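Asks: pasting the structure only:
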């Protein structure tokens, strides 16, 4: 395995961990426990005595936010930069890989700026949503580099499977964004029951909180349905991405059922974190299946030249 693939795979795993940790920060209301940036209460490493009593935060909340920043800035940031450089070097004969390397570096810079904006804008819903979308896009790019295959290993690019992968990913990104808005606007329990909302299939959307909540439900359901169709089509066409797509569909269904349970349990913090973890696994599976199609991993759809060669050989 090439160095850029290994580095990208490690960076992708760290990105998943960071998104889940971000959910823990959000679920425990720790997002503003470090009110300044890039320091925390004016210190690179805040100690219990550095936190004023009037701040209103426990030390564990400060540490959650601080560790989130530490992993992002000190570990993941340099690693993504390394991935970008390695991809640029490895992709001298593959323009698409070079593009992904550049994208990884650009997204890293954007994400660093957004991290500061999110804090300085006091975790506004729009900034949190954009921050999460950028992280999800970076994860997708890293998976693309990790799953890259050289031209000599290419099979046939199945455009139907690829189109479904892209569509499913886009819908998943919208579902992610609406989830962030729901979390930051405190509308998790705007509908106190599930699968109905206040006993109705289609509640009164004039209530802005119900409207925000229902938009996420609709997009999440759409994302799950898209993943199911994606998995069925990919497996039916014998594509190796079919198994990964099935994982995406399963993750989406579990996330949806878990959300219903969490609503009935009034969304305790641990359930918010677990729900986010399942959702990011869903998106990672969708992205991985899409890249397997884009990089034309070998599968049963044999290229025309190969079919002709087999015919000549009497196979």
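Replies: Nice, I can see it. Values in this document were obtained by computation on a predicted structure and should not be read as measured data. Numbering: from 1, shown residues only.
Asks: C-alpha only now, for contacts and for neighbours.
Replies: Fine.
Asks: tell me which other helices or strands whichever strand or helix holds residue 262 touches.
Replies: Residue 262 belongs to helix 241-264 when assigned by DSSP states H and E. Contact analysis of helix 241-264 by 3 or more CA pairs under 8 Å, 6 or more residues apart in numbering; DSSP states H and E lists helix 208-236, helix 269-294 as its packing neighbours.
Asks: give me the buried positions along that helix.
Replies: If you call a residue buried by 16 or more other CA atoms under 10 Å, then helix 241-264 has these buried ones: 241-256, 258-263.
Asks: putting a second one here so we can go through both:
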């Protein structure tokens, strides 16, 4: 067994960028949950300045340019800090793309695709402000952030030292367990699709300010079935001067919230099924344990959000833990589909193949 050589500078850059992307997602969630998305009414600056206006003359100028948007320093700083960190992330991704093309053997296409997604994410950030928090843009911006983190994680998986698997023993194991592996891959992909759908529902819930309309468990109080309105899921909503604090009526917000809760139940079922199938193979049990552990934390955070009326730090954690759950499922799919398993898994499958042989 031999390993791919470790490209230390590139690996370090990708790893650092990945962790920064996690911070960006967390800060972005904090910005959204503190209603600071329009803390600066323009983009990329703030009231015409590159930073939050502070002096008396700057405040007067800002008020003259945007008379309908009084300066709220706390919200403005929340928004600008998010932009500064996101801008730093963009520069690091640009460095990744340049370094990928500067040396053979580095993932050029994935790095370039990642750079393209970051550019589009910057546009979404601009449109979030210029379109006054239009829900479809806000949801797309959230999904874009999760996509960037996932792509950085995939890139890190691609370049980390790993054994190569084109050995007779492993091929023999594949031929013996083809049905099991096919089922496992199918379940993993299905779980990934469900998790992504649930994240999108969470983004739609947040974008339409529907997170606190239901205060009882397990689904919602009142006649939520009778109130269900499919129009709540129309991606292009009627034109409004601003979408801040939401424009949908109570019944429509209940419809969104209830759908998100039902989605959470469906997601839980799929994750548990995937975890159960993974548990059947000892070297894959770590993925099963990680999934169940993170899923349990996410459920607790979701319930706490309902019972405690969306406490800020819990709500931010709910976003980040949802992202971590996505990364675990992404990792599982990558390991199964790309056959890029750990040394522990290689040892197990090789010994199993020898036993069957």
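Replies: Arrived safely, thanks for sending. From a predicted model like this one, the values you see are computed outputs, not experimental measurements.
Asks: ok, back up a step: for residue 87 of structure 1, find the nearest of the helices and strands packed on helix 241-264 of structure 1.
Replies: Proximity to residue 87 of structure 1 (CA to CA) singles out helix 269-294 among these, at 15.5 Å.
Asks: mind reading off the mean deviation between the closest one and structure 2?
Replies: When structure 2 is overlaid, helix 269-294 of structure 1 sits 2.1 Å from its aligned residues on average, using mean CA distance after the TM-score superposition for structure 1.
Asks: between helix 208-236 and that helix, find me the angle.
Replies: Angle of helix 269-294 of structure 1 versus helix 208-236, following axes from the mean of the first three to the mean of the last three CA atoms, to 10 degrees, is 40 degrees.
Asks: tell me the first helix or strand C-terminal of helix 269-294 of structure 1.
Replies: Taking DSSP H and E, what comes next after helix 269-294 of structure 1 is helix 304-312.
Asks: returning to what we had before: residue 311 of structure 1: which of the helices and strands packed on helix 241-264 of structure 1 is closest?
Replies: Nearest to residue 311 of structure 1 among those is helix 208-236; the distance by CA to CA comes to 24.7 Å.
Asks: just confirm residue 110 of structure 1 is within a helix.
Replies: Yes: with DSSP: H, G, I helix; E, B strand; the rest coil as the criterion, residue 110 of structure 1 is part of a helix.
Asks: from residue 189 of structure 1, how far off is it?
Replies: Noted for residue 110 of structure 1: a distance of 32 Å to residue 189 of structure 1, by CA to CA, to the nearest Å.
Asks: neighbour-wise, which of the two wins?
Replies: Remark: of residue 110 of structure 1 and residue 189, residue 189 carries more neighbours, 19 against 14, as counted by other CA atoms under 10 Å.
Asks: residue in structure 2 paired with that one?
Replies: Residue correspondence to structure 2 (TM-score structural alignment): residue 189 of structure 1 is matched to residue 212.
Asks: mind checking the SS state of the residue nearest the centre of structure 2?
Replies: Central residue of structure 2 (CA atoms, centre = their mean): residue 146, 2.6 Å from the mean position. The local conformation at residue 146 of structure 2, judged by three-state DSSP, is helix.
Asks: check residue 169 of structure 1 too.
Replies: Per three-state DSSP, the secondary structure class of residue 169 of structure 1 is helix.
Asks: for the aligned residue in structure 2 for residue 19 of structure 1, which non-adjacent residue is closest in space?
Replies: With the correspondence set by TM-score structural alignment, residue 19 of structure 1 lines up against residue 25 in structure 2. Leaving aside its chain neighbours, residue 25 of structure 2 sits nearest to residue 145 (6.3 Å; criterion: CA to CA, 6 or more residues apart in numbering).
Asks: now do the same for the one you found: its match in structure 1.
Replies: So, by TM-score structural alignment, residue 145 of structure 2 is matched to residue 135.
Asks: which position in structure 2 pairs with residue 111 of structure 1?
Replies: Per TM-score structural alignment, residue 111 of structure 1 is aligned with residue 121.
Asks: same check, this time on residue 254 of structure 1
Replies: So, by TM-score structural alignment, residue 254 of structure 1 is matched to residue 297.
Asks: residues in contact with that match?
Replies: residue 321 (CA atoms under 8 Å, 6 or more residues apart in numbering).
Asks: quick one: it from residue 153 of structure 2, how far?
Replies: From residue 297 of structure 2 to residue 153 of structure 2 the distance is 21 Å (CA to CA).
Asks: what's the answer for residue 272 of structure 2, then?
Replies: Residue 272 of structure 2 is 23 Å from residue 153 of structure 2, by CA to CA.
Asks: again, but for residue 291 of structure 2
Replies: Counting by CA to CA, the gap from residue 291 of structure 2 to residue 153 of structure 2 is 17 Å.
Asks: what of residue 78 of structure 2?
Replies: If you measure residue 78 of structure 2 against residue 153 of structure 2 using CA to CA, the figure is 26 Å.
Asks: before we move on, what about residue 298 of structure 2?
Replies: Distance of residue 298 of structure 2 to residue 153 of structure 2, given as CA to CA: 20 Å.
Asks: and for residue 160 of structure 2?
Replies: 11 Å.
Asks: which of these two has more neighbours?
Replies: residue 153 (20 against 16).
Asks: which non-adjacent residue is nearest the more buried one?
Replies: According to CA to CA, 6+ apart, the nearest residue to residue 153 of structure 2 is residue 18 (6.5 Å).
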